[in-house]
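In: Need coordinates for the following:
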Amino acid sequence: MVKRRATILIVDDERINIQILDNALSDQYNILAAMSGEQAIKVALESRPCLILLDIILPDISGYEVCKALKNNKQTSHIPIIFVTAQSLPEDELKGLELGAIDYFRKPFLVPLIKVRIRNQIELVQKTAALEQLAWIDGLTGIPNRRSFDKRYFEACKYAVRSKRRICLILLDIDFFKQYNDYYGHAQGDVVLQQVARALEQGVTRPLDLVARYGGEEFVILLTDSSEKEGALLAEKVRQKIEDLAIPHIKSNINRTLTISVGVTTSSNDGGSLDSKALLETTDACLYEAKAMGRNTVVSADFRPRTPKSI
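Out: Modelled structure (predicted):
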């Protein structure tokens, strides 16, 4: 896998300073440049660089004001900023650090030292991003976890109410999975969970839809802008996809192969409020009914909130 090059934004009103830093860093990083404070804010918002090297003296607003603006914006507040300036008074450095900068370089540049310190900061940014990503991913299957689903579901419900659109929930459970683990062992059970996750990802192809591990042997699919019929058809598609894997399951009462039961519920699009908890509960009830009907089946139901409330 090719490692993505980090992007650094250099903000300085002197072209020669930008050129020196570009020559020193461009072999390892993607370099962007801005020569004014307003331009720096615009580029940072558009490009979201991994690191900003920011001069204090700029032709329009000061680097301090740029730093304050970026740190007060949720979209850019996470970007580390290093002040690069000719100002050498301790109070100048203190002010920059108090505004949220992580370091302070003085001109004239000592290029080898700058390269090492920038490398350390980029590595820290990348490690932090990797850890943050892991917090949203299920460690076993590699797909989004319950925390990730909860966040996306909350956002999808707000979108559905605001845009008068439907969302669809598909909740599925591997049939007789406890018996599978007891007979084949938990290590093989983990392999099956991974196989099911891959099959679900392959079956859900729209970019904005989500497949997540809901917990244990349960998985959930979140569809945006989807009708009840579309949701039911996709649920049947993934049910058949799991059955077609033909994974032996001698302790199953259904064809001696691994199967899933599926519940599907779609919200209304009447522009009213949406009870996100009730939508989940209704989907779970559909899944329970699918199991009661003999498993390896899909149960779908229109969703109309019994006691609507704002999310």
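In: When you work out contacts or count neighbours from here on, use the C-alpha atoms and nothing else.
Out: Will do.
In: Surely Ser273 touches Arg162?
Out: No: between Ser273 and Arg162 there is no contact under Cα atoms under 8 Å: 9.1 Å.
In: Now show me the structure for the sequence below, then we'll compare the two:
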Amino acid sequence: MTERQKILVVDDSASNRQLLGELLQADYTVLLAKNGEQALLRTRQQLPDLILLDVVMPEMDGYEVLSQLKADLHTASIGVIFITGLDTPADEERGLLLGASDYITKPFHPAVVKARVAVHMQVARQRRMLETLANIDALTELPNRRQLDAVLAAECSRAGRTGNPLSVALLDVDFFKPYNDFYGHAMGDRVLQSIARVLSGNLKRPCDVAARYGGEEFVLIMPDTPLDGALELAEALCRAIAELHIPHEKSTDYACVTVSIGIASSRAAVQPTADSLLQVADSRLYQAKAAGRNRVLAE
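Out: Okay, here's the model as predicted:
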């Protein structure tokens, strides 16, 4: 069954939120936000397919909300329809130039809103299909190196602006070449697929990303996560992979497939970069290998 598309309705008027919610709930999963701050938080947490956004709101207006959405890689491609009482050409031009997909003036006609939403939802479905083809590793179905680089660069930029912690883990399959040589590349591919399922199955937040870095290496990107939180997650992943009990006769340390993980975490006073975090994570990974593998070492 196809998952219902999600639409976020942002309006400081409770009656408008209720009206739009009731209008659209039969066809979509409707999320509600009463101000700009709440809209940004729920967009990042839920990643809706489309946002209906009021312009005139206290504290943070719709233009500022749209600007922040477009500045964040995770939310930049989400379609935004302004629904507002501002009806001058200048108002509409400003919204469209900032990146709005459409502009509906109040009072709106329900049939028009439903029709325009349907059109933009179709566009969202097509866009996500194309993004999937371009950004997904064919073997593991995780984000590929291209997507990893883009997400990590964006998260480094955001961590630098907010001062929030950003943690990165580099994971490598222990003795993978001997495994491939002994069991064959087809079985090696199955190991990578199994590990990818463990990674994706244990990430609970939409903002966390597990990606294939290359070969038998994977990267975890954990925004707003301090070192201790990243260490806890990585250790759980390390155990879960070992508990798959995939036989590995050519491992000199363990009788099954294991992984080693190195972790790096940003500091509030320093602007993180993708290269600096990955270099530190790689160094910790090397130390984990030297210490006996099947373990996690952190900065």
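In: circling back: more neighbours: Ser273 and Arg162 of structure 1, which one.
Out: Using other Cα atoms under 10 Å, the more surrounded residue of Ser273 of structure 1 and Arg162 is Ser273, with 20 against 12.
In: if I've got this straight, the more buried one is in a helix?
Out: No: using DSSP: H, G, I helix; E, B strand; the rest coil, the secondary structure at Ser273 of structure 1 is coil, not a helix.
In: quick one, strands of the stretch 151-300 of structure 1?
Out: In the stretch 151-300 of structure 1, strands defined by DSSP state E, counting those that start in this stretch lie at 167-174, 210-215, 218-224, 260-266, 298-302, listed in chain order.
In: can I get the ones you listed in a markdown table with distance to Glu155 of structure 1 and mean neighbour count?
Out: Converted to a markdown table, the strands of the stretch 151-300 of structure 1 look like this (distance: least, Cα to Cα, whole Å; neighbours: other Cα atoms under 10 Å):
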| stretch | distance to Glu155 of structure 1 | mean neighbour count |
| --- | --- | --- |
| strand 167-174 | 11 | 27 |
| strand 210-215 | 12 | 22 |
| strand 218-224 | 11 | 22 |
| strand 260-266 | 16 | 29 |
| strand 298-302 | 21 | 21 |
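In: Could you dump these into JSON lines with distance to Glu281 of structure 1 added?
Out: Shown next, in JSON lines, are the strands of the stretch 151-300 of structure 1 (distance: least, Cα to Cα, whole Å):
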{"stretch": "strand 167-174", "distance to Glu281 of structure 1": "10"}
{"stretch": "strand 210-215", "distance to Glu281 of structure 1": "14"}
{"stretch": "strand 218-224", "distance to Glu281 of structure 1": "13"}
{"stretch": "strand 260-266", "distance to Glu281 of structure 1": "10"}
{"stretch": "strand 298-302", "distance to Glu281 of structure 1": "12"}
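In: Map Phe176 of structure 1 across to structure 2 for me.
Out: For Phe176 of structure 1, the aligned residue in structure 2 is Phe176 (criterion: TM-score structural alignment).
In: In contact with that match, which residues?
Out: Contacts of Phe176 of structure 2 were listed using Cα atoms under 8 Å, 6 or more residues apart in numbering, and they are Gly188, Glu216.
In: Quick check: it vs Cys256 of structure 2, distance?
Out: Phe176 of structure 2 sits 11 Å away from Cys256 of structure 2, going by Cα to Cα, to the nearest Å.
In: Next: Ala268 of structure 2.
Out: 39 Å.
In: try Thr43 of structure 2
Out: 41 Å.
In: the helices in the stretch 1-150 of structure 2, which residues?
Out: If DSSP state H, counting those that start in this stretch is used as the criterion, the helices of the stretch 1-150 of structure 2 fall at 14-24, 36-46, 62-71, 89-98, 110-135, 145-162.
In: quick one, which of the ones you listed is nearest to Thr2 of structure 2?
Out: helix 110-135 (11.2 Å; Cα to Cα).
In: how far out from the middle of the chain is that closest one?
Out: 19 Å (Cα atoms, centre = their mean, to the nearest Å).
In: Mind giving me the packing neighbours of that helix?
Out: Contacts defined by 3 or more Cα pairs under 8 Å, 6 or more residues apart in numbering; DSSP states H and E place helix 110-135 of structure 2 against helix 14-24, strand 50-53.
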